[in-house]
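Trainee: okay, here's the prediction I keep looking at, along with the sequence it came from:
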Amino acid sequence: MSQRIGEQRSPGFWPLAIVFGLFVLFMYGPMLTIFVLSFQGPEGGLTFPIRGVSLHWFYKLAEGLGTVDIGAAFLRSLMLGGVVMLLTVVLSVLAGLAFRKKISGGNALFFITVASLIMPSIIVSLGIGLQFRLLDSGIKALLPDSMLENYGTALGLMTSALGAHLTWTLPFGLLIMFAVFNRFNPAYEEAARDLGATPWQSFRHVVLPLIGPSVVGIGMFGFTLSWDEIARTSQAIGDVNTLPLELQGLTSTVTTPSIYALGTVTTIVSFAVMGIAVGLALWLGRRQKKAAQ
């Protein structure tokens, strides 16, 4: 049977298969290498061959890497990613609903929104940082001298950094919503209105269940894009760092596999979020099919 299948394959199958295999190796090989090297023994180094197998470097990571508070950076990234995910979902869905109707200036608004995708990330970060520094100057000019001592800066995790991340995640969410509503059949909403449903009831019981898997996908995009963002965060976060920025700084100071252990932990978190999102999307899809039956 396998021989018959092999005879049916075109002459270009194996060259293309080899190219695809090399592509997958190029994409995921470095991640797999870091994962393997993070489980070395106490005598392990930054390169192969592996010296023993243990969780030693994960224990070292839990103890801390010098003066860097990895735990605090991890929680900051987790909190920022969660807020970005929530805002990306809400704003993308609302924008998708709004763009279903013709609105004045809609084309200009759309192009302004997606323009940040083609702007260099570091330029966006510098621009946002400059805006908030100008805001600081204005606030300090208005505050009395007694309050200036307690005022630091408007730059921060939930201000400038949040805005910088949303310039990256919102265009993706908006494009996904456009694709979803482009294929959406308005007859379902019309049927709900004919049965006496209010606009909110129509959205909650008809529209939202139908677009639910896509909404979950937008949330996954929002979190994962925020979780590992460096360039847009670098100049816009102020005096604290997210986990990717700390990881970038540690690459020049930490010379043990602890840095690989940190990379493994961040990768596991990313895959966990993607797994939860995929599982939730599949559950919503099955629930939708059962409801249709």
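Mentor: Now that the structure is in, tell me what you want to look at.
Trainee: going forward, measure contacts and count neighbours with C-alpha atoms only.
Mentor: OK.
Trainee: contacts for stretch 278-286?
Mentor: 209, 212-214, 216-217 (Cα atoms under 8 Å, 6 or more residues apart in numbering).
Trainee: that stretch: which residues count as buried?
Mentor: Neighbour counts over stretch 278-286 (16 or more other Cα atoms under 10 Å) mark 278, 280-281, 284-285 as buried.
Trainee: helices of this structure, start to end?
Mentor: Applying DSSP state H to the chain gives helices spanning 2-8, 13-37, 56-63, 70-98, 106-115, 121-142, 145-148, 160-182, 187-194, 199-202, 208-227, 231-234, 243-250, 258-292.
Trainee: comparison target below:
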Amino acid sequence: MTPREPRPAGFWPLAIVFTLFVLFMYGPTLTIFVLSFQGPEGGLTFPLRGISLHWFRQLAEGLGTVDIGAAMRRSLLLGATVMALTIVLAVLAGLAFRKKLRGGNALFFVTVASLIMPSIIVSLGIELQFRLLDGGIKAALAALGAQNALDNYGTALGLMTSALGAHLTWTLPFGLLIMFAVFNRFNPAYEEAARDLGATPWQTFRHVVLPLIGPSVVGIGMFGFTLSWDEIARTSQAIGDVNTLPLELQGLTSTVTTPAIYALGTMTTIVSFAVMGLALALASALGRRRRAGSST
């Protein structure tokens, strides 16, 4: 048995720095998780005063005038829609950019530019665009004499319009960059072999390309949902007259002074980790299936 080599001189200082970094990143989340299980007399700080699910029950009953259930359903709907559109658009764009496109470089830079722009500026710009759209629609209705429709018209700002667009400016560039990395390493010989065997372009994509890029597609979906799920800045000005769960949570931090706010934070964190766990399990299953298929 060979003796263990001594650790380098810099190992322990780097290990301490890494441990402190992990505590700095995940310590607040762990603290909120622990404090959310306090008893009915619990406060916002340590020490714990009993252990129970009291604050989760209070959360289910509602926090004043805030409908947490409705806000969560809106966030889930928006996150699922953003996830689906991010996957479809990123995969299609990745396939398109495999060929030389006229103006492709300009299109790429326009797409990823939103990553370096301040989120609040993007949100304000989208709100302004939809306000101008509202003005145009109202002017058109007035010109057409549709007074009833004009009186009932509110705004084009909404969950599935302006908020959806704002979230896509955040998630789509990430999906596109992932697809670029995937197709940069993709071997076109698989597609050529499928075409030599008489496969149509759709059959080639469905039975050859998609299984090979499947784990990456799942990763794009995970990014799309989780980035949308906790987005605040890009949503704040573009959401209209409703709120998503992160906006409600932000508002409650100044009005709720009980561990119920921690229970809400714990619930949102559990949803995020559940989505990530499901995505990793699905990506792993697709990877095993692909390896099993290539070995037969």
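Mentor: In hand now; what should we look at? This structure is a prediction, so every number in the text was calculated from the model and none was measured.
Trainee: so who does G27 of structure 2 touch?
Mentor: Counting by Cα under 8 Å, 6+ apart, G27 of structure 2 has no contacts.
Trainee: so what does it match up with in structure 1?
Mentor: Under the alignment (TM-score structural alignment), G27 of structure 2 pairs with G29 in structure 1.
Trainee: with V66 of structure 2 instead?
Mentor: For V66 of structure 2, the aligned position in structure 1 is occupied by V68, per TM-score structural alignment.
Trainee: try G79 of structure 2
Mentor: Looks like G79 of structure 2 aligns to G81 there (TM-score structural alignment).
Trainee: quick check, that match in contact with S226.
Mentor: Yes. Look at G81 of structure 1 against S226 with Cα atoms under 8 Å: they come within range, at 5.3 Å.
Trainee: neighbours of whatever residue of structure 2 lines up with G106 of structure 1, how many?
Mentor: With TM-score structural alignment defining the correspondence, G106 of structure 1 maps onto G104 in structure 2. Counted by other Cα atoms under 10 Å, the residues lying close to G104 of structure 2 total 13.
Trainee: between G81 and S226 of structure 1, who's got more neighbours?
Mentor: S226 (28 against 24).
Trainee: just the buried positions in stretch 78-96 of structure 1, please.
Mentor: 78-85, 87-90, 92-93, 95-96.
Trainee: check stretch 141-150 of structure 1 too.
Mentor: Per 16+ other Cα under 10 Å, stretch 141-150 of structure 1 contains no buried residues.
Trainee: and stretch 32-52 of structure 2, by the same measure?
Mentor: The neighbour-count check on stretch 32-52 of structure 2 (16+ other Cα under 10 Å) flags 32-40, 42-44, 48 as buried.
Trainee: same check, this time on stretch 174-185 of structure 1
Mentor: Across stretch 174-185 of structure 1, burial judged by 16+ other Cα under 10 Å covers 174, 176-178, 181.
Trainee: so where is that stretch in structure 2?
Mentor: By TM-score structural alignment, stretch 174-185 of structure 1 lines up with residues 176-187 in structure 2.
Trainee: what does that stretch rub up against?
Mentor: With Cα under 8 Å, 6+ apart as the test, stretch 176-187 of structure 2 has contacts from 90-91, 93-95, 97-98, 213, 216, 220.
Trainee: rerun that using 7 Å as the cut-off
Mentor: Residues from elsewhere that reach stretch 176-187 of structure 2, judged by Cα atoms under 7 Å, 6 or more residues apart in numbering: 90-91, 93-94.
Trainee: likewise stretch 70-82 of structure 2?
Mentor: By Cα under 7 Å, 6+ apart, stretch 70-82 of structure 2 touches 159, 164, 167-168, 224-225, 228-229, 243-245.
Trainee: mind redoing it with 8 Å?
Mentor: For stretch 70-82 of structure 2, using Cα under 8 Å, 6+ apart, the contacting residues are 159-160, 164, 167-168, 171, 224-226, 228-229, 243-245, 248.
Trainee: which among the residues you listed end up buried?
Mentor: Buried among the contacts of stretch 70-82 of structure 2 by 16+ other Cα under 10 Å: 159, 164, 167-168, 171, 224-226, 228-229, 243-245, 248.
Trainee: now these in JSON lines, with distance to D151 of structure 2?
Mentor: Below are these laid out as JSON lines (distance: Cα to Cα, whole Å):
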{"residue": "L159", "distance to D151 of structure 2": "22"}
{"residue": "L164", "distance to D151 of structure 2": "26"}
{"residue": "H167", "distance to D151 of structure 2": "30"}
{"residue": "L168", "distance to D151 of structure 2": "31"}
{"residue": "T171", "distance to D151 of structure 2": "36"}
{"residue": "G224", "distance to D151 of structure 2": "37"}
{"residue": "F225", "distance to D151 of structure 2": "37"}
{"residue": "T226", "distance to D151 of structure 2": "38"}
{"residue": "S228", "distance to D151 of structure 2": "33"}
{"residue": "W229", "distance to D151 of structure 2": "34"}
{"residue": "N243", "distance to D151 of structure 2": "24"}
{"residue": "T244", "distance to D151 of structure 2": "27"}
{"residue": "L245", "distance to D151 of structure 2": "30"}
{"residue": "E248", "distance to D151 of structure 2": "30"}
